[in-house]
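In: Next comes the sequence, and after it the predicted model I'd like to discuss.
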Amino acid sequence: MTDNSKTDRFAVSTWSLHRALGVTYPYRPGDEREPERRPSYGEGSVDLIDLPSALRDHGLSRLEICSFHLPTLSASYLAELSDAFVQAGVRVQTLLVEDGDLSNPETAARDAEWIASWIPVASALKAENMRVIAGKAQPTEEALSRAEGHLRWLAQQADGSGIRIVTENWFALLPGAREVKRLLGALDGKVGLNGDFGNWTGPGKYDELAQIMGKAELCHAKAHYGAGGMDAEDYRRCVELSEAAGYRGPYTLIYDSDFHPNEWNGIVEERDLIVKVLG
């Protein structure tokens, strides 16, 4: 594996730098105005527009943007942010739409419309993918079918935009491989999968992940940290099972711990372990 191919297999989510960014802007379905600025994790030390150059300086060329990290959706700001990515040689891999529930019988239609409104935002940022939440309801056949219908519609809305709609093994609707495979199978490839190491727990986690990672196009590679640092054995096993399942996409480094006060140290530690596994 060449150095360039290794580099192309790594991305970073803005969530991994949420303490450095500090502030959030919690966009919600049904809100008519842009949200107010919230110092959710303090005032922060960098702005979102600074991240493309920071990634370049750390040898990374892909970023995923959480929707709540966008300070405004104005055309002028999105153009300025997109230009910062171009200048740094960094790609917007995914826009992560961080709200909405496509399985709720009372709000799913509204939420689908709201999620669809993010497609032009993703296009303005030249994002390659847009990750949406499939649902938060219990995984009944009715709830899965409802989410399936809305995901299919969202894929139709994105058709021709260059944006790939993907969903994630996240929340109550998708608690295991059976539900993920049922949903994706019904969608006939129209919606992709972003697998996530950190969303499932318990003794069956590895088997469940092994069943879906061969179908995944993207991966949130989150390591667990305790008082002694990274659980390297768990992280290594998740990467190994993904590779064995046939996953060949990028690993988005998800650092979500205060073990390293400087978040970049955690991001680099995760990357270094994966590089060793990939060989």
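Out: Yep, it's here.
In: CA only for contacts and neighbour counts going forward, please
Out: Fine.
In: so where do the helices sit in the stretch 51-200 of the chain?
Out: Per DSSP state H, counting those that start in this stretch, the stretch 51-200 of the chain carries helices over the ranges 51-57, 75-88, 108-116, 119-124, 141-158, 177-187.
In: what's near enough to touch the closest residue to residue 158 other than its chain neighbours?
Out: Excluding its sequence neighbours, the residue lying closest to residue 158 (C-alpha to C-alpha, 6 or more residues apart in numbering) is residue 119, at 6.6 Å. With contact set as C-alpha atoms under 8 Å, 6 or more residues apart in numbering, residue 119 has these partners: 130, 158, 161, 163.
In: Filter the residues you listed down to the buried ones and express that as a PyMOL selection.
Out: Buried residues within the contacts of residue 119, by 16 or more other C-alpha atoms under 10 Å, are selected in PyMOL with:
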select buried, resi 130+158+163
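In: and the comparison structure, right after this:
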Amino acid sequence: MLVSSKELFHIADKNNFAIPATNFIDGLTAKVYTETAESLGLPLILAYAESHKDYLGLEEAAWLGKHYAEKTSVPIVLHLDHGSDPAFIKEAIRLGFTSVMIDGSSLPLEDNIQLTKTIVDYAHQYGVVVEGEIGHVGSNTVSYEGESDDQSQYTTLNEATVFSQSTGVDSLAISIGTAHGEYTGKPEINFERLNEINGALSVPLVLHGGSSTGDENLKRCAREGMRKINIFTDLIVAAHKEAQIKTPHYMALRDNLERGFKDVLTHYYQVFETQPIEMKG
């Protein structure tokens, strides 16, 4: 079922678990992610990134996301990930996305606040929730999310507080040591910063760059305040490895790809300790 993330994050916060966010780039990925969630009876953030618009157009992504979400009995959020163009975000809302992210994290704080508040005010008119980002989650050398090799800027408590209060965002992505893409080494997570921000803010927190961060790190992030964790890169890498297995025909190749996606998503559901959520009404 297609839902908003608002109630999901409230329940996740109450029970100290995270919900995985998986970026779909075609019909196969959307299908496998939602079918895996359905088979396990668990909620999912089905995300589509603005940076992937050249692979999959926004209108087609909206149709695919809604189609597969509505075929399931579990809560599925159709989320626009890393939106940067206000016109693109507004079109996503018109097409039926239930959650959007406005990423102004590379901007000066005041500009980020102004841009984010504009999107919040617009989205809330249509009952759509908004994720903002303060601090900047950069990327590693190998990234599948449309970013160059850039540096992370850690989130401070003061900036997070001012940003949250000034914009009215429904969830907040913060930077505590992860990065988009594949790691060359194991990241160092600033759990002290996570606990500091989580203890001071009531808004649900989001972690980008979860792939390759390490199971224990991610389990601890989920237990200590992260309510959504993005894991796109690990899914793509696993599917690629499965695809390298000798396959006699196209359908066998699809089977291998599906196996890679399903196995990694199932694994991260366990790491995040995600629990079933029964929607009221």
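Out: Structure's in. What do you need? Remember, it's a predicted structure, so these values are computed and weren't measured experimentally.
In: which residue is nearest the centroid of the first structure?
Out: residue 96 (5.2 Å; C-alpha atoms, centre = their mean).
In: Please pull up the equivalent of that one in the second structure.
Out: Aligned counterpart of residue 96 of the first structure in the second structure: residue 80 (TM-score structural alignment).
In: how close does the residue nearest to the centre of the first structure sit to residue 45 of the first structure?
Out: Distance, residue 96 of the first structure to residue 45 of the first structure, using C-alpha to C-alpha, to the nearest Å: 22 Å.
In: all helices for the stretch 151-281 of the second structure, in order.
Out: Using DSSP H, counting those that start in this stretch, helices in the stretch 151-281 of the second structure cover 157-167, 191-200, 215-223, 232-243, 250-272.
In: For the longest one, name the packing helices and strands.
Out: The contact analysis (3 or more C-alpha pairs under 8 Å, 6 or more residues apart in numbering; DSSP states H and E) places helix 250-272 of the second structure against strand 19-23, helix 27-40, helix 215-223, helix 232-243.
In: if you compare those, which one is most tucked away?
Out: strand 19-23 (a mean of 26; mean count of other C-alpha atoms under 10 Å).
In: Any buried residues in stretch 268-275 of the first structure, and which?
Out: 269-271, 274.
In: Mind picking the one among those that's closest to residue 236 of the first structure?
Out: residue 274 (7.1 Å; C-alpha to C-alpha).
In: That closest one touches residue 239, doesn't it?
Out: Yes: between residue 274 of the first structure and residue 239 there is a contact at 6.9 Å, judged by C-alpha atoms under 8 Å.
In: Tell me how many other residues surround the residue nearest to residue 201 of the second structure when sequence neighbours are not counted.
Out: Of all residues not flanking residue 201 of the second structure in the chain, residue 161 sits nearest, at 6.8 Å (C-alpha to C-alpha, 6+ apart). By other C-alpha atoms under 10 Å, the residues close to residue 161 of the second structure number 16.
In: how much space between the alignment partner in the first structure of residue 161 of the second structure and residue 208 of the first structure?
Out: Residue 161 of the second structure maps onto residue 181 in the first structure, with residues paired by TM-score structural alignment. Remark: distance between residue 181 of the first structure and residue 208 of the first structure (C-alpha to C-alpha) = 11 Å.
In: Please identify every residue contacting each of those two.
Out: Joint contacts of residue 181 of the first structure and residue 208 (C-alpha under 8 Å, 6+ apart) do not exist.
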